[in-house]
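1. Predicted model follows, preceded by the sequence.
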Amino acid sequence: MELIRPNPRRLPEIFIVTSPDSPEFSRLRSALRHSSVVALDAEWKPIRSRQVADSSDEAGGVPSFPTVTLLQIACRLYCEDSDLECSVVGSCPVFLVDLVSLPLLTVWELLREMFVSPSVLKLGFRFKQDLVYLSSTFSSQGCFLGFDEVEPFIDITSIYYYMKYQNSEKKLPKDTISLATICSEILNISLSKELQCSDWSCRPLTEGQISYAAADAYYLLEIFAVFEQKFRTEGKKISTLTELRFCKTTGGLKQVFMDSKTCENVVRNKFCSAFDMIRSSYLPINFSGDTGVGSCSQPSCKIAYPTDEHFLTIVKIYGERILLKESDRKPRVSRRRRERRSSVNTKDREQFETNGDWQGPTAWDPEFGGDGCPKFLCDVMVEGLARHLRCVGIDAAVPFLKKPGPRQLLDQAHKEKRVLLTRDAKLLKHQYLANNQVYRLKCLLKNDQLLEVIETFHLNISEEQLMSRCTKCNGSFIQKPLTHEEAIEASKGFQIIPNCLFNKDIEFWQCTLCRQLYWEGNQYHNAVEKFVNICKLST
């Protein structure tokens, strides 16, 4: 897949909307009236296991939805407006609508109009789930039925699949791609998801949470910009097959594939409504508020934006509609999950969930047959911590399987005499299978998690241990450094060593397992300095 890779700009100015009387709220209203494309995302407060149980009892076994606490809106402006400080054509301000502080009734009408406005193309990433939670949050606060429709809408996943598989006859993969992967492949950006599971109900938000939330919405606009540029460059080279493939990804009818004529009609009917609405909504305007057919003084009125044939074609082909049905408003609980929940004793569940402190001894304790060397197993939620532990010389493994179950994780930890590190509270209820095998981390960031593990398990870290293990596979290094000749021989057909390194007095080390070569360059010294500070080592 050949993609046009721009240099994504740094995040634009971020406006946090906490009050309907604030300047930020006025800017949000103006931005929505003068935007051609709006990217949407939401963060919510998850329902903990005990909360689910309590709400199940009250609602006859059906848990409530999580409460949305933050709505992210990134707007691509198409005109200048005196109400916006960043009123530059093509700029993309990001608004974080704080639903904890803001009276929901004051923003409900504004959001509802934007969701159904044919003048604004909405972007999202698996936004239907967000819309369900958002609708539930607003309806619980007396906002009628909340929200039930978004149109026209384009899912970023469809854009990604178009750019990757447009000239391929391969079937679209069944696995759901992550936003971090899409950003990496299209924008060449590493999008950290460390704060995804943070507590979004706490106020004030941290700087990290603000940046994370803004990035999730803003980069949707950047991805669409790459897609739009590619579409304009290549022209409309889209076959009926391509249209059908994407009709399928958005839940198209099975009979579409049964008859070619029916197929053509369904595709036309599916996309043309949004296309015709946007085309008909275009009016010659001046941005003082005069639309050419009468002035509009209401701040919430819709203003059409200048469009071109390429943009309209994109909406025609890829625009879709999110429509919540009555069944979407009722949380589903599988029969197996209900049975499992009812079979677990309430006191035991509370004990497993509230007991977050480590209560030794450790799995590597010599009194229990261990060798005295700290060993950890980091599950998929904290795999980044495994690399940090290896950097300070601690044996840290990751699961053998790509998607291991709790029993498989515990079995690996038991056989290798490791402590399982996780952020998943559900694993704590499996403690009865093996005592002192699971520790749930409290911190979210890798640096903080590393320090938490060191302090909890009283690990002795010295500067000599730093960078003494292979960060790639967790193997140990060959006892003595390699000569230049040995390093050259070991790298043949495996690894490229820059020639400039051989003119310097640099030591080379090799992993005994994966044979990866390391050398003491600038990255090594920077890493040592970083972990000296994290581990609070005295130099």
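-> Great, that's in hand. Numbers count the residues shown, from 1 in each chain.
2. use CA for all of it now, contacts and neighbours both
-> Fine.
3. Residue 421 touches residue 438, doesn't it?
-> Yes. If you go by CA atoms under 8 Å, residue 421 and residue 438 touch, sitting 6.2 Å apart.
4. show me what contacts residue 98?
-> 16, 17, 18, 69, 70, 71 (CA atoms under 8 Å, 6 or more residues apart in numbering).
5. do the same with residue 334
-> No contacts exist for residue 334 under CA under 8 Å, 6+ apart.
6. How much space separates it from residue 340?
-> Distance, residue 334 to residue 340, using CA to CA, to the nearest Å: 10 Å.
7. Please tabulate the contacts of residue 98 in CSV, including the columns distance to residue 32.
-> Listed next are those as CSV, based on distance: CA to CA, whole Å:
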residue, distance to residue 32
16, 15
17, 14
18, 17
69, 20
70, 17
71, 14
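8. Just the residues contacting stretch 156-176, thanks.
-> By CA under 8 Å, 6+ apart, stretch 156-176 touches 1, 3, 123-126, 177, 182, 220, 223-224, 227, 242, 245-246, 249, 318.
9. buried subset of the residues you listed?
-> 123-126, 182, 220, 223-224, 227, 242, 245-246, 318 (16 or more other CA atoms under 10 Å).
10. here comes the other one, which I'd like you to weigh against the first:
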Amino acid sequence: MLNLILPMDSFYQKSLIIHLVTSTNSPEFTLLNRALTRSSVIGLDAEWKPIRARQSTFPTVSLLQLACQLRPQLGAGSEEPVVFLLDLSLIPLPSIWELLIEVFVSPDILKLGFRFKQDLVFLSSTFCSQGCDPGFDKVEPYLDITRINHFLQHKQRERKTPKETKSLASICNEVLGISLSKELQCSDWSCRPLTEEQKTYAAIDAHCLLEIFKVFQANVVKEGKSYGNVTELHSSNINLGLKEILEKHDIGDAVIRTNFSEALNIVQATVTSEDSHRVAKGGKIISMASTRSTMPMDELLLNIVRKYGEKILLKESDRKPKSSKKKGKKRSSVAVCREKQLDDIGDWQGLPPWDLSLGGDGCPKFLCDVMVEGLAKHLRCVGIDAAIPYSKKPESRELIDQAYKEQRVLLTRDAKLFRHQYLIKNQIYRVKSLLKNEQLLEVIDTFQLKITEDQLMSRCSKCNGRFIQKPLTTEEAVEAAKGFQKIPDCLFNKNLEFWQCMDCNQLYWEGTQYQNAVQKFIDICKLNE
């Protein structure tokens, strides 16, 4: 069990608990059964190993995430959100097939997803491959996050689900005001054991669906779209927990440090006769989830389902991988060879543009494109000048021009950039690692960067600017922060020193978060060895 504690103010406190389910005989699986009987809304997501575009079979789903907001028990307050990660590479799939079918069609549970139809197709294929035939073909009632986003943005209100091109990260940014990192989306989800970063990434992806729905639900109440007396939710506090996770995720470890402990320390649960009732079917043991009793939806949720609910229904044609539109057209041997070369390209050779012998100033400078934007913040935290593109969606030529003009090395994971003939030699490097910590070490090693403890946290992680050399007193900081930044009252009596960015005027101070960040980069860069 992963317990992700979120530091909150006294007004809104909660934690996100993550259970990794690897067996139907585990305490975590018992908790999953109990949670599903007490959840009216769940968020669904799935992860699989990325496949090549022309692969003729569906990918095998490795992980299924179920995020539950437990309803309070009688006499208790609201409960903490919990996410279950079902490891489909370890759990015998026939043993959970019937449980999931019931969840997917239960009228007492609203299912949330982000374009979950594709996930359902892949899940159906994965379960069918292990003898569960037929696979999953229906999810109802269901509500897609893209439909919720359209409602919240007041773009259209039709019954039909609108076509949507926005990513989940974009929707999270618009609705919750948080930055959802997607750097692990294309990691190898079939590899075991899963990293702590992967577990946290997967949990947040499912949990954010619940947070977005809470904002939607509050707006429905506010605009009088439902019936009954319901206390209005405050969206400014609804998303605070998720925002705290991601802010800490940005500045601290690749994920918040987590410790495994017995799940029974959280909930004292034992397997009841209903939970453990199983029956042999086709020579395989299948858990009979149909004996579980669920709680019906309250009036507010029921009216939301009636007005906005939809369903996913797979057709026979959905179960077959789509053939390539370019039928019969084979790639030439030159194209195949070129593609292979692109996979190996990007190794650094020669001198960087800031080298003194090339007329540079000797100070390392990088430009991180959108694919490695998180790396830019890590480089800034160790005192390295790391810029990002001028525009949000720059053309390849713009990236190269900016790097050349500012004497920077362009860092990217996009092999397509190397196809351009106008690239300047020694102006671009392809980052091979997926995780930010590993990317940082890769860049430090490749360019032989010298990192000292004095450099740590010497640049603004927000804009890449340098700090004013003279620290500010509390009085000076309060005056400097007027109009754009609030300093917490609890800092006034701690006699802290403040620093201000010379470019964006952002204020920083040596709080617990600062100390944790310094220690993190001391450990990553092995400065204490």
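-> Good, I have the coordinates. The structure displayed is predicted, hence computed values, not measured ones.
11. circling back to that earlier point, of the contacts of residue 98 of structure 1, which are reproduced in structure 2?
-> Among these, the ones whose aligned partners also touch in structure 2 (both residues aligned by TM-score structural alignment, their matches' CA atoms under 8 Å) are 16, 17, 69, 70, 71.
12. mean distance, whichever strand or helix holds the fourth one to its aligned residues in structure 2?
-> With the criterion set as DSSP states H and E, the secondary-structure element containing residue 70 of structure 1 is strand 67-77. For strand 67-77 of structure 1, the mean distance to aligned residues of structure 2 following superposition is 2.3 Å (mean CA distance after the TM-score superposition for structure 1).
13. what's the single longest helix in structure 1?
-> For structure 1, the helix with the greatest residue count under DSSP state H is helix 207-234.
14. what's the neighbour count on residue 455 of structure 1?
-> 12 (other CA atoms under 10 Å).
15. which residue packs closest to residue 467 of structure 2, ignoring adjacent ones?
-> residue 501 (4.4 Å; CA to CA, 6 or more residues apart in numbering).
16. Oh, that last question was meant for residue 247 of structure 1, not what I typed.
-> With CA to CA, 6+ apart, the residue lying closest to residue 247 of structure 1 is residue 267, at 7.4 Å.
17. contacts for the strand or helix carrying that neighbour?
-> Assigning secondary structure by DSSP H and E places residue 267 of structure 1 in helix 260-281. With contact meaning CA under 8 Å, 6+ apart, helix 260-281 of structure 1 is reached by 118-119, 151-152, 240, 243-244, 247, 255-257, 304, 312-313, 315-320.
18. ok, and for it, which residues are buried?
-> 263, 266, 267, 270, 271, 272, 273, 274, 275, 278, 279, 281.
19. What of stretch 428-438 of structure 2?
-> 428, 429, 430, 431, 434, 435, 436, 437, 438.
20. for the fourth one, what are its contacts?
-> It stands for residue 431 of structure 2. 346, 411, 412, 413, 439, 442, 443.
21. Am I right that the second one is in a helix?
-> Put plainly, it is residue 411 of structure 2. No. According to DSSP: H, G, I helix; E, B strand; the rest coil, residue 411 of structure 2 belongs to no helix; its state is strand.
22. Tell me the counterpart of it in structure 1.
-> Under the alignment (TM-score structural alignment), residue 411 of structure 2 maps onto residue 421 of structure 1.
23. so what's its match up against?
-> 376, 377, 378, 379, 382, 438, 439, 440, 441.
24. Counterpart of the fourth one over in structure 2?
-> In other words, residue 379 of structure 1. So, by TM-score structural alignment, residue 379 of structure 1 is matched to residue 369.
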